[in-house]
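Trainee: below are the sequence and a predicted model for it; my questions follow.
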Amino acid sequence: MVLSIIKLFFIGFLGFFQTDQPTFKGGKEALDSFIASKTIYPSFSKNNCIQGTIYVSFQLNQNGEVFGAKVDKGLGVDLDQEALRLVRLTNNKWDVPTNHNIKSRIIIPVNFSLKNYDCDLRSQDEVNKAIELYKTRAALEKVVTNYYKNKEEGKAIDKNEAEIIQIKAELGFDDTFISNKIKEAKKMMRQGDKVGACQALNFIKNIGSNAAESLIAENCK
């Protein structure tokens, strides 16, 4: 079971949901429920029992639209991107008072917790090593995606593709990985998260697969 717990802090204010502060429509319980229902626990962190709190800050305009969202404090793994995605999904779900200062920033700490994944058997040292491994993988992923972006533009050196294919194998970018990534993208699309879905689909494209071409053509142009 995946748990995602969320609280709100307003920079410059002392309490939660006070008068003249933006409030999530339905209140804090509704926000907690919304976040829990939308969370797609990232596969690397789930498989490696990486848990923790990601702090995301953002601003709201008078229409309750989220802008300027960024990770203020993260773990440097895929949980950071998911926390940011979840905050962006709250777009248009806020009641904003007329005297709200749109320059003020709201901080949401999103807590990711795994249950029934035998994570109590993992030592903190093992988790820390997994976090470092993720950072190494991210650098290799960039090598792969840069190659295929350059290839699409006719700038890649063909003789280097054998090395890129080897890196892809080391990263586990196989048919199962691609299939799971497409499922995640479709789930995001059902949630109304077109931006997140298209990012996932274009990632598939940028690792040299054409498996997402039709979905990209249909949804991401």
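Mentor: Looks like it came in fine.
Trainee: CA only for contacts and neighbour counts going forward, please
Mentor: OK.
Trainee: how about Lys103, secondary structure?
Mentor: In three-state terms, and counting by DSSP: H, G, I helix; E, B strand; the rest coil, Lys103 is coil.
Trainee: how about the nearest residue to it, chain neighbours excluded?
Mentor: Gln59 (6.8 Å; C-alpha to C-alpha, 6 or more residues apart in numbering).
Trainee: tell me the contacts of that neighbour?
Mentor: Val66, Phe67, Gly68, Ala69, Ile102, Lys103, Ser104, Arg105, Ile106 (C-alpha atoms under 8 Å, 6 or more residues apart in numbering).
Trainee: contact partners of the helix or strand hosting Ser214?
Mentor: Assigned by DSSP states H and E, Ser214 belongs to helix 213-219. With contacts defined as C-alpha under 8 Å, 6+ apart, helix 213-219 is touched by Lys194, Cys198, Leu201, Asn202, Lys205.
Trainee: and for stretch 125-132?
Mentor: Asn48, Cys49, Ile50, Leu75, Gly76, Val77.
Trainee: give me the buried entries from those residues.
Mentor: Buried residues within the contacts of stretch 125-132, counting neighbours by 16 or more other C-alpha atoms under 10 Å: Asn48, Cys49, Ile50, Leu75, Val77.
Trainee: please spell out which residues along the longest helix belonging to the chain are buried.
Mentor: For the chain, the longest helix by residue count, based on DSSP state H, is helix 124-152. By 16+ other C-alpha under 10 Å, the buried positions in helix 124-152 come out as 127, 130-131, 134, 138, 140-141, 144-145, 147-149, 151.
Trainee: pasting the second one now:
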Amino acid sequence: MYRILAAFLIFISFSVKAQRPELKGGLPAFLKNNTIYPAYSLHNCIQGTVKIGFKVNAKGDVYFTEITNGVGADLDDEALRLIKMSTGKWEVPSTHDTTTLIVAPVNFTLDGYGCERKSKADIALALRNYKNQEEIEYAIMNFYRNKEKGLTKSEDEARILRLKEEIGIDEDYLDGRIETALKKYKQGDKQGACEDFNFVKFMGSDKANDWLNKYCK
């Protein structure tokens, strides 16, 4: 089981609580109901707090987001995705300055998953390896994008397949990525879903093609 908690801060002094934008139903409940714990952090027991800065306009739409303090893994992307998903759900008082930066610290914690067997050194190593994994994924995706355009050599694919094996991109992983994409689509996050479907495609797989044709045209 994982838990997602959120505090709520605004970098401005308010004398009346009602002057602060509030998410309909509450931000903690929204995060709890919508968070999909990212695969890399889940498998490596990475936990921590990601602070997302954002701004909302008078209609309650989120029009600016940034990671103000991240963990350094895919938790950062998930926290950012969630805040973007909250657009249109904010109740904004007429007195609110819409240029104010709101900061939501999102705390990701894990119970179980064998994390008690992970040492601090193991987790620190996983965090260091995350950037390397991202770079390898980019190289693989770039190869298959170029392959689609007829710009690659067939003999080069053997090296790409070795890279996929090195970082654990196998059929089970791709199936899990599609499952995550479908969850995001069900949440109303079409952009996030299509990004995951395209990730699968540019890992050299046709597993997500039907979903891309159905949802991402």
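Mentor: Here it is on my side, so go on. Nothing here was measured: the structure is a model prediction, and the numbers come from that model.
Trainee: what's the TM-score for these two chains?
Mentor: For these two chains in superposition, a TM-score of 0.94 is obtained (TM-score structural alignment, normalised by the length of the second structure); 217 aligned residues with a C-alpha RMSD of 1.5 Å.
Trainee: the helix holding Ser214 of the first structure maps to which residues in the second structure?
Mentor: The aligned range for helix 213-219 of the first structure in the second structure is 209-215, by TM-score structural alignment.
Trainee: that stretch vs the first structure, average offset?
Mentor: On superposition with the first structure, the mean distance recorded for stretch 209-215 of the second structure (mean C-alpha distance after the TM-score superposition for the first structure) is 0.8 Å.
Trainee: secondary structure element for the most centrally placed residue in the second structure?
Mentor: A centroid search over the second structure (C-alpha atoms, centre = their mean) returns Glu78, at 2.6 Å, as the residue closest to the centre. Secondary-structure assignment from DSSP H and E places Glu78 of the second structure in helix 74-85.
Trainee: the helix or strand following that helix vs the first structure, mean deviation?
Mentor: Heading C-terminal from helix 74-85 of the second structure, the first helix or strand you meet, by DSSP H and E, is strand 90-91. Taking mean C-alpha distance after the TM-score superposition for the first structure, the mean distance separating strand 90-91 of the second structure from the aligned residues in the first structure is 0.5 Å.
Trainee: assign the residue in the first structure sticking out farthest from the centre to helix, strand or coil.
Mentor: Distance from the centre of the first structure peaks at Lys159, with 33.9 Å (C-alpha atoms, centre = their mean). Put simply, Lys159 of the first structure is helix when judged by three-state DSSP.
Trainee: how near is it to Glu153 of the first structure?
Mentor: Separation of Lys159 of the first structure from Glu153 of the first structure (C-alpha to C-alpha, to the nearest Å): 16 Å.
Trainee: go on, Lys221 of the first structure?
Mentor: The value you get for Lys221 of the first structure to Glu153 of the first structure, if C-alpha to C-alpha is used, is 18 Å.
Trainee: got it, and Gly64 of the first structure?
Mentor: Using C-alpha to C-alpha, Gly64 of the first structure is found at 39 Å from Glu153 of the first structure.
Trainee: more neighbours: which of the two?
Mentor: Set side by side, Gly64 of the first structure and Glu153 show more neighbours around Gly64, with 21 against 9, by other C-alpha atoms under 10 Å.
Trainee: now do the contacts for the corresponding residue of the second structure for the more buried one.
Mentor: In the second structure, the residue paired with Gly64 of the first structure is Gly60, using TM-score structural alignment. When contacts are counted by C-alpha under 8 Å, 6+ apart, Gly60 of the second structure touches Thr87, Gly88, Lys89, Trp90, Glu91, Val92.
Trainee: which SS class is Gly60 of the second structure?
Mentor: Gly60 of the second structure - assigned by three-state DSSP - is coil.
Trainee: the one 4 residues further on now?
Mentor: Using three-state DSSP, the three-state assignment for Phe64 of the second structure comes out as strand.
Trainee: what's around it, how many residues?
Mentor: 14.
Trainee: so it sits against Val56, correct?
Mentor: Yes - using C-alpha atoms under 8 Å, Phe64 of the second structure makes contact with Val56 at a distance of 7.3 Å.
Trainee: any idea how far Gly154 of the first structure is from Glu141 of the first structure?
Mentor: 20 Å.
Trainee: circling back to that earlier point, Phe17 of the first structure: which of the buried ones among the contacts of stretch 125-132 of the first structure is nearest?
Mentor: Closest approach to Phe17 of the first structure among those (C-alpha to C-alpha): Leu75, at 27.4 Å.
Trainee: residues contacting that closest one?
Mentor: Gly52, Ile54, Ile131 are the contacts of Leu75 of the first structure under C-alpha under 8 Å, 6+ apart.
Trainee: what's it aligned with over in the second structure?
Mentor: Leu75 of the first structure maps onto Val71 in the second structure, by TM-score structural alignment.
Trainee: in the second structure, which of the contacts of Gln59 of the first structure remain in contact?
Mentor: Among these, the contacts conserved in the second structure (both residues aligned by TM-score structural alignment, their matches' C-alpha atoms under 8 Å) are Val66, Phe67, Gly68, Ala69, Ile102, Lys103, Ser104, Arg105, Ile106.
Trainee: quick one: the residue nearest to the second one when sequence neighbours are not counted and Gln191 of the first structure, what's the gap?
Mentor: What that stands for is Phe67 of the first structure. Nearest residue to Phe67 of the first structure in three dimensions, chain neighbours excluded: Gln59, at 5.4 Å (C-alpha to C-alpha, 6+ apart). Counting by C-alpha to C-alpha, the separation of Gln59 of the first structure from Gln191 of the first structure is 22 Å.
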